[in-house]
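[1] Test case, fold it:
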Amino acid sequence: VFQTITSDNGSEFSELTQAIDCDQVNVYYTHPYTSSERGTNERHNGLIRRFIPKGKSIDDLDDTVVAYVENWCNTLPRKILGYQSPNDRYEQALATII
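    Sure thing, here's the model as predicted:
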């Protein structure tokens, strides 16, 4: 489903290339402290922050609140996706591999 993965240099991504088939997915690493290299990700984080302030633990939220935010983000049309939602694009990608 994913054509590329762009990660920062955090330890959680240290073994990423061993975990996926790099012949099928291109993996890119950003430079340290340059969140601008992950612009779409940073934009998405900003959308989440409309509902969940930075520093607030998701563990403290009711599951229905988290599900609402998740659904809102995944059904919001995005300019970068040709004004389709992430859900729309995901369904299209799945249809091509099933």
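[2] From now on I want contacts and neighbour counts done on CA atoms only, so please keep to that.
    OK.
[3] Give the buried residues for whichever strand or helix holds residue 72.
    In this assignment (DSSP states H and E), residue 72 forms part of helix 63-75. By 16 or more other Cα atoms under 10 Å, the buried positions in helix 63-75 come out as 66, 69, 73, 74.
[4] Let's compare: structure for the following, please.
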Amino acid sequence: MGSRIWKSIAFVAPLSGLALLMGFGEQIDEGACSGTLAFEKSRQLLEERPEVLDIAPGSFRWEGDCRFAMQGYADVATAGAPSRRTFELLVALEPRSHRWQEVSFSMGD
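    Prediction:
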């Protein structure tokens, strides 16, 4: 009977430890904003524009409060040959829906 108890304890103890670790382990901050996800969303928003043929990101920076700005060059389809223009795109994480959205987009000459 004593060996059964030890076998049960040997089986249950690691599972209990794992459950405690999962419950009280490293917490992920739900309010944190991932710069990597923001960068990928910025690229996706630019690639979805029909006039943009290709992009060359120049800089990507945090603007605060889950807002990120991407600047660089975009090759844009025009009536003649493609034109290279500067752009700036600002994306933000919508706190209620937890989705990335385009806040502003500007394209220079």
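[5] tm score of chain vs chain?
    Here the TM-score for the pair of chains, by TM-score structural alignment, normalised by the length of the first structure, is 0.22; 39 aligned residues with a Cα RMSD of 4.5 Å.
[6] what's the offset of the lengthiest helix in the second structure from the middle of its chain?
    Secondary structure of the second structure read by DSSP state H shows that its longest helix is helix 2-24. Averaging C-alpha positions (Cα atoms, centre = their mean, to the nearest Å) puts helix 2-24 of the second structure 37 Å from its chain's average.
[7] next structured bit after that helix?
    As assigned by DSSP H and E, the chain's next helix or strand after helix 2-24 of the second structure is helix 35-47.
[8] Quick one: list the elements packing against that next one.
    Applying 3 or more Cα pairs under 8 Å, 6 or more residues apart in numbering; DSSP states H and E, one finds that helix 35-47 of the second structure makes contact with strand 52-62, strand 67-76, strand 83-94, strand 99-107.
[9] what angle do the second one and strand 52-62 make?
    Going by axes from the mean of the first three to the mean of the last three Cα atoms, to 10 degrees, strand 67-76 of the second structure is angled at 160 degrees with respect to strand 52-62.
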